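here's my sequence, what's the structure:
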Amino acid sequence: MPEHPNVRRFLDLSTAHMKPRTRAEWGLAAPGHVHPTEYGFFVWAGDHEDDETDEGWPPEVTACRRFARSLGCDYLLFDGDADTVEGLEVFDDE
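Got it, this is the predicted structure:
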């Protein structure tokens, strides 16, 4: 048994960085590595060394996953109450 538990980082990011259509689709049936929460989604950021992990993700989510990886995060928490981040696209509700 390890001396200490494995602690991982996540990026708290506004759901405004997701297209409304993506939020709606994921609210009905979230893909693998995505877990709906009460106010958003908990998402695996992907493998830091393998950009192929971004295949099949919506483009705006891919940008957020890459940003999270650049900060050393393993996960993202898209949350309705979180702040937006300069440099990532922001989408208005349609």
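
can we go C-alpha only for contacts and neighbour counts from here?
Fine.

show me the strands in the chain, by range?
For the chain, the strands defined by DSSP state E cover 10-14, 34-36, 40-44, 75-79.

name the helices or strands packed onto the first one?
The reference is to strand 10-14. strand 75-79 (3 or more CA pairs under 8 Å, 6 or more residues apart in numbering; DSSP states H and E).

look up how far A63 lies from D83.
Here D83 is placed at a distance of 16 Å from A63 (CA to CA, to the nearest Å).

just to revisit the earlier point, show me the one of the strands of the chain that comes nearest E89.
With CA to CA as the criterion, E89 lies closest to strand 10-14 of these, at 10.8 Å.

how about this one, so we can line them up?
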Amino acid sequence: MSAHDVRRYIVLSTSHVSEETARRLDNIPAGDWPCLGGPYGQYGWFLYAHDENAGIGKDEIPADLFTVMTWTRKQGYDYLLLDCDGDEVEELPRFDW
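Now for the predicted structure:
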């Protein structure tokens, strides 16, 4: 029996990113995002929870999104699904948009 690489993800509300970040994720192709991920239908985005924000300029992960990624990693998850119906987390910032 071979070992399997198992990864965990958490589902959180899209309200944890700003409207500006949401527009950026919606309006540029996923291949041009500053982080690994892609759209989750019309409901949000599925993202690798980067633990380093090494980019600059357009390649920098927006601060609001990176805050959620950092929190996700601290909770023991590798990926993040931001869903419009996902749960809000008290300790994370929330944006009303």
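
quick revisit: look at D83 and A63 of the first structure and report which has more neighbours.
A63 (17 against 14; other CA atoms under 10 Å).

for the more buried one, which non-adjacent residue is closest in space?
Among residues not flanking A63 of the first structure along the chain, L88 sits closest, at 7.2 Å (CA to CA, 6 or more residues apart in numbering).

related to what we said a few turns ago, possible to save the strands of the first structure as a markdown table with distance to R23 of the first structure?
Formatted as a markdown table, the strands of the first structure follow (distance: least, CA to CA, whole Å):
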| stretch | distance to R23 of the first structure |
| --- | --- |
| strand 10-14 | 12 |
| strand 34-36 | 10 |
| strand 40-44 | 8 |
| strand 75-79 | 10 |
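
okay, those strands in TSV with mean neighbour count and distance to A24 of the first structure next?
Formatted as TSV, these follow (neighbours: other CA atoms under 10 Å; distance: least, CA to CA, whole Å):
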stretch	mean neighbour count	distance to A24 of the first structure
strand 10-14	20	15
strand 34-36	17	11
strand 40-44	21	10
strand 75-79	23	13
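
just the helices in the first structure please.
20-28, 59-70 (DSSP state H).

deepest in the core, which of the ones you listed is it.
helix 59-70 (a mean of 19; mean count of other CA atoms under 10 Å).

residue range for that one in the second structure?
Per the alignment by TM-score structural alignment, helix 59-70 of the first structure matches residues 63-74 in the second structure.
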